[in-house]
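Chemist: I would like to see how this sequence folds:
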Amino acid sequence: MASRLFLRSALSLRRASRCASSSSSSSFRFVSSSGFCSSSGTPGFHPLPVSDAAVGIEQPAPESSLVVDRSGLFNTPEHSHGPGPSEETPMAKHLKALIRFRGGPITVAEYMEEVLTNPNAGFYMNRDVFGTHGDFVTSPDISQMFGEMVGVWSMCLWHQMGQPEAVNIIELGPGRGTLMADLLRGTAKFKDFSQTLSVHLVECSPALRKIQHETLKCVYKGGAEEKPTADGQNSEVVDDRISQISGVPVAWHFDLDQVPRGVPTIIIAHEFYDALPIHQFQKSPRGWCEKLVDVAEDDCQGLRFVLSPGPTAASKLFLTRRMKWASLQEKAEIEHVEVCPQAMKVTADIAKRVGGDGGGALIVDYGDSKIVSDSLQAIKKHEFVHVLDSPGNADLSAYVDFAALKHVVEDAAVGAAVYGPITQSQFLGALGINFRLESLVQNATDEQAEALQLGYWRLVGDGPAPWLDSDDDVNRVPPGMGSRYKALVVVNDKYGAPVGFQ
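Modeler: Sure, this is the predicted structure:
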């Protein structure tokens, strides 16, 4: 409410000054184990075919109504059937070949991993997918204030840590590098903090690494270059690069395990977890079965969803673990469950690192504090498409199961504590984003001020902007993310709750 009143007042003043100066879900048939179609099913059960196989002022806010973030869970569009085989993507061909080679369908997790990170045709691997000219926007693309507030949080945590002389600041899946650039720019004048930092970016995409290098204005220290490893992949930089934004060293890594241990650590994972591969399970008359991806010869992309004939290895291992944490009501009512084993592993690794070395981690994403049911979605050029359409050309993401992440940390008992989740609006508000907006607007042009205010609304608002006049185009301002995105922190248990989570 406070954010609405603040922004309503700010825009009213801005408008007054201007006036004065100018006078679905897809349907599938259930196929019984005998292969005959059945039109009946369990109430609340959405049947699928059964598989026969075994298991300063920098960025303005976006102006287009077509610009969307990844949190909007829409009814899945219908799977395309008409255009013909000419529109088959290279990834679709690869997936069909993989399924045929395996002799049966693949899991949804395997489908996601191939579609997003396959070295040859993966969605993230060879192009820039972020921002208004990409497929979707993230909070750092919307406003510089997001990265600046994360910088404020990092400095506050550093003080709680006892102001160590050396800190590894790690970002998982840094996108275009915008968040880290804004963080470094915003904290550069606080030399006691900024000069302790060594930046480590965990990124597997060569295309995004190049963009991050440019965004952070990096130069090579001593002229060192990346050296290929025996398998042909680029290793982490031997002689770290330096960001000209604040003079900090920067290094790239393929996974968190490559980042050196033994140094207090601040980890940032913004819209990282939602792209990790998930397994999907569905309750059926045969018990909990796993949702799989199989070949469909009558479809332009040649893919369809099927159900396993019975429990799979993944359902026995991952689903059993997740249901152990579920309430009795959830167990009774839930018909679909998504489980992300990689999210659990990464969170356990983070807990061990901050518990042993000191520090903390900030996780910001969209999700729920309960079992996630059926949230997998695809976005292509700021539009939602069917998950199986145009594989390799569309982003895949799913809601984050924050409840499971909390249980992972609590069960690990490695000297780490977990707090949250709280809404993004609460998190940014506690860090003073209102005051930052007020400061930026005072030194901005009318055009810059409006962009800052619209960006502020997208970050902290809830739903459609309430301050638009009747003659305004409501589609020009996408809904606010303030309550749809959540923040969770994992910190060394000696510190107590960090700022915003007390």
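
Chemist: Going by C-alpha atoms from here, please, whenever you check contacts or count neighbours.
Modeler: OK.

Chemist: residues making contact with stretch 109-117?
Modeler: With contacts defined as Cα atoms under 8 Å, 6 or more residues apart in numbering, stretch 109-117 is touched by 91, 95, 121-125, 204-205, 276-279, 293, 391-392, 395-396.

Chemist: again with stretch 400-407
Modeler: If you take Cα under 8 Å, 6+ apart as the criterion, stretch 400-407 is touched by 273-274, 322, 325, 339, 343-344, 347, 365-372, 418, 421, 488.

Chemist: are any of those residues buried, and which?
Modeler: Buried members of those, scored by 16 or more other Cα atoms under 10 Å, are 273-274, 322, 325, 339, 343-344, 347, 365-369, 371-372, 418, 421, 488.

Chemist: In helices, which of those residues fall?
Modeler: 322, 343-344, 347 (DSSP state H).

Chemist: Name the pair among the residues you listed with the greatest separation in space.
Modeler: 322 and 347 (14.5 Å; Cα to Cα).

Chemist: So which of the contacts of stretch 109-117 sit within strands?
Modeler: 279, 293, 395-396 (DSSP state E).

Chemist: in the stretch 51-200 of the chain, which spans are helices?
Modeler: Taking DSSP state H, counting those that start in this stretch, the helices of the stretch 51-200 of the chain run over residues 90-102, 108-117, 139-142, 144-160, 178-187, 191-194.

Chemist: can I get those helices in CSV with distance to residue 302 and mean neighbour count?
Modeler: CSV is the format used below for those (distance: least, Cα to Cα, whole Å; neighbours: other Cα atoms under 10 Å):
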stretch, distance to residue 302, mean neighbour count
helix 90-102, 7, 16
helix 108-117, 14, 21
helix 139-142, 35, 24
helix 144-160, 41, 21
helix 178-187, 37, 24
helix 191-194, 52, 16
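
Chemist: Including distance to residue 449, could the ones you listed go into TSV?
Modeler: Converted to TSV, the helices of the stretch 51-200 of the chain look like this (distance: least, Cα to Cα, whole Å):
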stretch	distance to residue 449
helix 90-102	43
helix 108-117	37
helix 139-142	14
helix 144-160	13
helix 178-187	18
helix 191-194	28
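
Chemist: Tell me which of those sits nearest to residue 212.
Modeler: Per Cα to Cα, nearest to residue 212 of the helices of the stretch 51-200 of the chain: helix 178-187, 7.8 Å.

Chemist: the inter-axis angle of that closest one versus helix 144-160?
Modeler: Counting by axes from the mean of the first three to the mean of the last three Cα atoms, to 10 degrees, helix 178-187 lies at 60 degrees to helix 144-160.

Chemist: One more, so I can put them side by side:
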Amino acid sequence: MMTDTTPDTALPERLARAITLAGPVPVAQYMAAANAHYYATRDPLGATGDFTTAPEISQMFGELLGLWCADLWDRAGRPDVAWVELGPGRGTLAADALRAMAKAGLTPPVHFVETSPALRTAQAERVPAATWHDAIDTLPTDRPLIVVANEFFDALPIRQLLKREDAWHERLVAAQDLLFLPIAGKPLPDAVIPEPFRNAPAGSILETAPAAVGIVRALAKRLVAQGGALLAVDYGYEGPALGDTLQAVRAHAFANPFESPGEHDLTAHVDFTTLAAAAQADGAVAWGPVAQRDLLGGLGIDTRTSALAKASPDRAEALAADRRRLMDDMGSLFKALAITSPGWPNPAAFA
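Modeler: Okay, the predicted model is just below:
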């Protein structure tokens, strides 16, 4: 895979040169290279960055996810667990979750899966005792894992398949100087396309996420063997479905994903149905997905908003606005999927 983990402002030139020499690359390869460079070279979060995530909007988000973890741990018999976050941003969610967990008696060792030097520095300021990993392979194997992944899976590379009049084709990225554009590759056999979509109209796009499926399956095997749970929150849908969801965000506005690779965040909507099926294939139990508003509502966001407003009346209006962003603006687009080890309790807020 063409990836880049070193700060280098010349990614578009190098990527264009590689495509010129070796030919067009799959969308997944282009996305992987662009995002590896993007995250390695900046802190993309906040008002001065490119986007804002739920933990940066309000402390309530991380606190409630922390209480979700503590409740599950308590009902599982309070085992000696490790707490893991995939793609922990600035460490804001972790700091808020750990504070809430500690009040419930859970003070686990913390493990971050993060490759960005810039973000590791920010995380260390908030959670200095964490242990960092480049991949999930080096996570502890001697205890149950409680894993949180907020807006992690959407940034993993996706494949795009394009239907033309004759057949389905892999969508590739070509380059003309520094102009990148998607094109159709060679025809694909019908066997690789789900049967309901084989006769889809020309112009249809089908997305798959082999990288996300691989991580979920690896974690599911860990949970089955070691115990524990995974809570994934992201924007997405219950598939399978057709549609082009690849998008780029820069300075809090949408951008062309095929312009200036490595200079904006590339993401795609998460197919939660596929991730749930992947976990179940390896013996884990999948719960949901449920809408973010149902998750946070079930975990008591209204009670927490009222408590914080009572403690700081001058913040009451801002707290209400934060709650609206989490519950109304993001409440239905964002969804949550829980995956647990067989024998672990039903997770809170999942029917």
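
Chemist: Residue 224 of the second structure corresponds to which position in the first structure?
Modeler: Counting by TM-score structural alignment, residue 224 of the second structure corresponds to residue 355 in the first structure.

Chemist: Then residue 350 of the second structure?
Modeler: Aligned partner of residue 350 of the second structure by TM-score structural alignment: residue 501.

Chemist: SS state for its match?
Modeler: Here residue 501 of the first structure is recorded as coil under DSSP: H, G, I helix; E, B strand; the rest coil.

Chemist: May I have the distance across stretch 266-282 of the first structure, first residue to last?
Modeler: By Cα to Cα, to the nearest Å, the extent of stretch 266-282 of the first structure from end to end equals 37 Å.

Chemist: Onto which residues of the second structure does it map?
Modeler: With TM-score structural alignment applied, stretch 266-282 of the first structure matches the range 146-162 in the second structure.

Chemist: what's near enough to touch the nearest residue to residue 154 of the first structure once chain neighbours are set aside?
Modeler: Among residues not flanking residue 154 of the first structure along the chain, residue 266 sits closest, at 7.0 Å (Cα to Cα, 6 or more residues apart in numbering). For residue 266 of the first structure, the contact set (Cα under 8 Å, 6+ apart) comprises 154, 167-170, 359-362.

Chemist: which SSE is residue 266 of the first structure in?
Modeler: strand 265-270 (DSSP states H and E).

Chemist: mean shift of that strand relative to the second structure?
Modeler: On superposition with the second structure, the mean distance recorded for strand 265-270 of the first structure (mean Cα distance after the TM-score superposition for the first structure) is 0.5 Å.

Chemist: Report the central residue of the first structure.
Modeler: When Cα atoms, centre = their mean is applied to the first structure, the residue found nearest the centroid is residue 271 (2.1 Å).

Chemist: and residue 372 of the first structure, what is it in contact with?
Modeler: For residue 372 of the first structure, the contacting residues are 337-339, 399-401, by Cα under 8 Å, 6+ apart.

Chemist: let's go with 6 Å and repeat that
Modeler: 337-338, 401 (Cα atoms under 6 Å, 6 or more residues apart in numbering).

Chemist: try residue 85 of the second structure
Modeler: So residue 85 of the second structure contacts 112, 147-149 (Cα under 6 Å, 6+ apart).

Chemist: Just give me the closest of those to residue 302 of the second structure.
Modeler: Among the contacts of residue 85 of the second structure, residue 148 lies closest to residue 302 of the second structure (Cα to Cα), at 22.2 Å.

Chemist: Go ahead and list the helix or strand containing the match of residue 224 of the second structure.
Modeler: Secondary structure from DSSP H and E places residue 355 of the first structure in helix 341-357.

Chemist: Could you list the residues in contact with that helix?
Modeler: 262-264, 360, 414-416, 492.

Chemist: rerun at 7 Å
Modeler: With contacts defined as Cα atoms under 7 Å, 6 or more residues apart in numbering, helix 341-357 of the first structure is touched by 262-265, 273, 276, 318, 360, 405, 408-409, 412, 414-416, 490-492.

Chemist: And the match of residue 224 of the second structure, how far from residue 416 of the first structure?
Modeler: Distance from residue 355 of the first structure to residue 416 of the first structure, by Cα to Cα: 5 Å.

Chemist: hmm, back to that, so which of the helices of the stretch 51-200 of the first structure is nearest residue 450 of the first structure?
Modeler: Of all the helices of the stretch 51-200 of the first structure, helix 139-142 comes closest under Cα to Cα, at 12.6 Å.

Chemist: okay, the closest one sits on what stretch of the second structure?
Modeler: Aligned by TM-score structural alignment, helix 139-142 of the first structure falls on residues 54-57 of the second structure.

Chemist: Please enumerate residues in contact with the matching stretch?
Modeler: 61-62, 92-93, 322, 326.

Chemist: how about the strands of the stretch 301-450 of the first structure, start to end?
Modeler: Secondary structure of the stretch 301-450 of the first structure (DSSP state E, counting those that start in this stretch): strands at 303-307, 336-339, 359-368, 377-380, 383-385, 395-397, 400-401, 416-423.

Chemist: Just confirm residue 62 of the second structure contacts residue 88, I think it does.
Modeler: No - with contact defined as Cα atoms under 7 Å, residue 62 of the second structure and residue 88 do not form a contacting pair (11.2 Å).

Chemist: Just the helices from the stretch 401-502 of the first structure, written as ranges.
Modeler: Counting by DSSP H, counting those that start in this stretch, the helices of the stretch 401-502 of the first structure are 402-412, 424-430, 433-442, 446-460.

Chemist: What lines up with residue 78 of the second structure in the first structure?
Modeler: Counting by TM-score structural alignment, residue 78 of the second structure lines up with residue 163 in the first structure.

Chemist: That should have said residue 318 of the second structure, apologies.
Modeler: In the first structure, the residue equivalent to residue 318 of the second structure is residue 451, according to TM-score structural alignment.

Chemist: how close does that match sit to residue 382 of the first structure?
Modeler: 20 Å.

Chemist: So which bit of the second structure is stretch 174-184 of the first structure matched to?
Modeler: Against the second structure, stretch 174-184 of the first structure falls on residues 88-98 (TM-score structural alignment).

Chemist: Just give the number of residues close to residue 191 of the second structure.
Modeler: By other Cα atoms under 10 Å, the residues close to residue 191 of the second structure number 8.

Chemist: thinking again about what came up before, didn't the residue nearest to the centre of the first structure look like it was pressed against residue 365?
Modeler: Yes - the pair residue 271 of the first structure / residue 365 is scored as a contact, 5.0 Å apart, by Cα under 7 Å.
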